[in-house]
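S.K.: whatever this is, show me its structure:
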Amino acid sequence: MSTPKPVQKNHRGLIIALSFIIPLAVAALFKVKIDLDLPVFLPPIYATINGFTALILMAAVWTIKNGKRSLHEKLMKSALLLSALFLILYVLYHMTSESTSYGGEGLIKYIYYFILISHILLSVAVVPFVLFTFLHGLNQNFIKHKRLARIAFPLWLYVAVTGVVVYLMISPYYIF
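M.R.: As a prediction, this is how the structure comes out:
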């Protein structure tokens, strides 16, 4: 007996709206400054979350290639939750702290800014890919899911890994 197909809901409008609202809200919240001393220094925490997200994404690909659909779904839900947690902590940090300037010079400075800018741009671009891919998976539309996952996975993995790289490159310049 086959698993019943879930009721398909078209969340296209919601995903498109979120794809605009999330980056606009992040940009707007960057301008909000709250005078609050956080009990922990957030950048290493959210960089670690990015690292775990990258590992979970790679594990999720391995699980689906090995026919472990249920585990794949759990891993992908975990990656989404970690990404949401990252975003919350990232915004919270930037609302409560001044931005840190990168202090490297020469070629390494250009490399840093290339990685940072590509990370930021792709973090915005990946949102609709991830959400549509996730929706197609939940709706068991595996043809569309797989087609979009071929785009979403490398973008999301790049964003997660470069998030760690950006942190490692700027960490010597944080002022405590």
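S.K.: when you work out contacts or count neighbours from here on, use the C-alpha atoms and nothing else.
M.R.: OK.
S.K.: counting by contacts, list what the longest helix along the chain packs against.
M.R.: For the chain, the helix that runs over the most residues, judged by DSSP state H, is helix 107-138. With contacts taken as 3 or more CA pairs under 8 Å, 6 or more residues apart in numbering; DSSP states H and E, helix 107-138 sits against helix 12-30, helix 142-170.
S.K.: following up with a second sequence; could you model it the same way so I can compare the two?
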Amino acid sequence: MKENSLEQKYSKLIIIVSTLIPVVVALLFSVKLKDFGFNVEPLSFLPPIYAGINGITAIVLVAGVIAIKNGNKALHQRLMTSAIALSVAFLVMYVAYHMTSDSTKFGGEGVVKFVYFIILISHILLSIAVIPLVLITYVRALSEKFDQHKKIARITFPIWLYVAVTGVVVYLMISPYYV
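M.R.: Presented below is the predicted three-dimensional model:
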């Protein structure tokens, strides 16, 4: 019963968080602090930092899978919790950057531009989809429903890893166009 009540307890929260994060990010993306009279300098130093955080997240995710495959549950748990914390840090910095800076337009042309937008669009869509997957996977581990945790983790892991890696790729592709 404990597991069911824990999972039920968090299911509404997972739905709320999974809905609110993309909506709030989309809204905050269009809010510029200077439009509200705040005299803030653009946080132009953040993109390489949050791209680096995405890269570290990818490494931590892979290390977490290796840890669990080697039977080290405690290390796996610490690494997965760290990956979540890194993702939250990324999100905070990403929103802060976009609230203080104008969006950068990709300047490439032809096939490169097409590839960039395919990667960017898939990155954005999967970053939205991965939120509930990560939260459900984490709650199933907390609930000690390890069979169900493992089942959903097999879906969550590659999507989360793709989002982390493509975050770095998107940054590397657009970085020459930052002002």
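S.K.: TM between them?
M.R.: Here the superposed chains carry a TM-score of 0.94, computed using TM-score structural alignment, normalised by the length of the first structure; 171 aligned residues with a CA RMSD of 1.4 Å.
S.K.: circling back to that earlier point, deepest of the helices and strands packed on helix 107-138 of the first structure, which one?
M.R.: Ranked by mean neighbour count, these are led by helix 142-170 with a mean of 18 (mean count of other CA atoms under 10 Å).
S.K.: mean distance of it to its aligned residues in the second structure, please.
M.R.: Once fitted to the second structure, helix 142-170 of the first structure is off its aligned match by 0.3 Å on average (mean CA distance after the TM-score superposition for the first structure).
S.K.: counterpart of that helix in the second structure, which residues?
M.R.: Counting by TM-score structural alignment, helix 142-170 of the first structure lines up with residues 146-174 of the second structure.
S.K.: please apply the same query to stretch 109-126 of the first structure.
M.R.: With TM-score structural alignment as the criterion, stretch 109-126 of the first structure aligns to 113-130.
S.K.: enumerate every residue touching the residue nearest the centre of the second structure.
M.R.: The second structure has Ser87 as the residue nearest its centroid, 4.6 Å off, counting by CA atoms, centre = their mean. By CA atoms under 8 Å, 6 or more residues apart in numbering, the residues touching Ser87 of the second structure are Ile53, Asn54, Thr57.
S.K.: got a list of what His136 of the first structure touches?
M.R.: His136 of the first structure neighbours (CA under 8 Å, 6+ apart): Phe142, Lys144, His145.
S.K.: got a markdown table for the residues you listed, with distance to Thr63 of the first structure too?
M.R.: Output for the contacts of His136 of the first structure, formatted as a markdown table (distance: CA to CA, whole Å):
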| residue | distance to Thr63 of the first structure |
| --- | --- |
| Phe142 | 15 |
| Lys144 | 19 |
| His145 | 15 |
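S.K.: out of those, who's nearest Tyr113 of the first structure?
M.R.: His145 (32.8 Å; CA to CA).
S.K.: correct me, but that closest one touches Thr133?
M.R.: Yes. With contact defined as CA atoms under 8 Å, His145 of the first structure reaches Thr133; the gap is 5.0 Å.
S.K.: just give the closest residue to Val163 of the second structure, not the sequence neighbours.
M.R.: Once flanking residues are discounted, Val163 of the second structure sits nearest to His123: 5.4 Å by CA to CA, 6 or more residues apart in numbering.
S.K.: separation between that neighbour and Tyr171 of the second structure?
M.R.: From His123 of the second structure across to Tyr171 of the second structure, the span is 12 Å (CA to CA, to the nearest Å).
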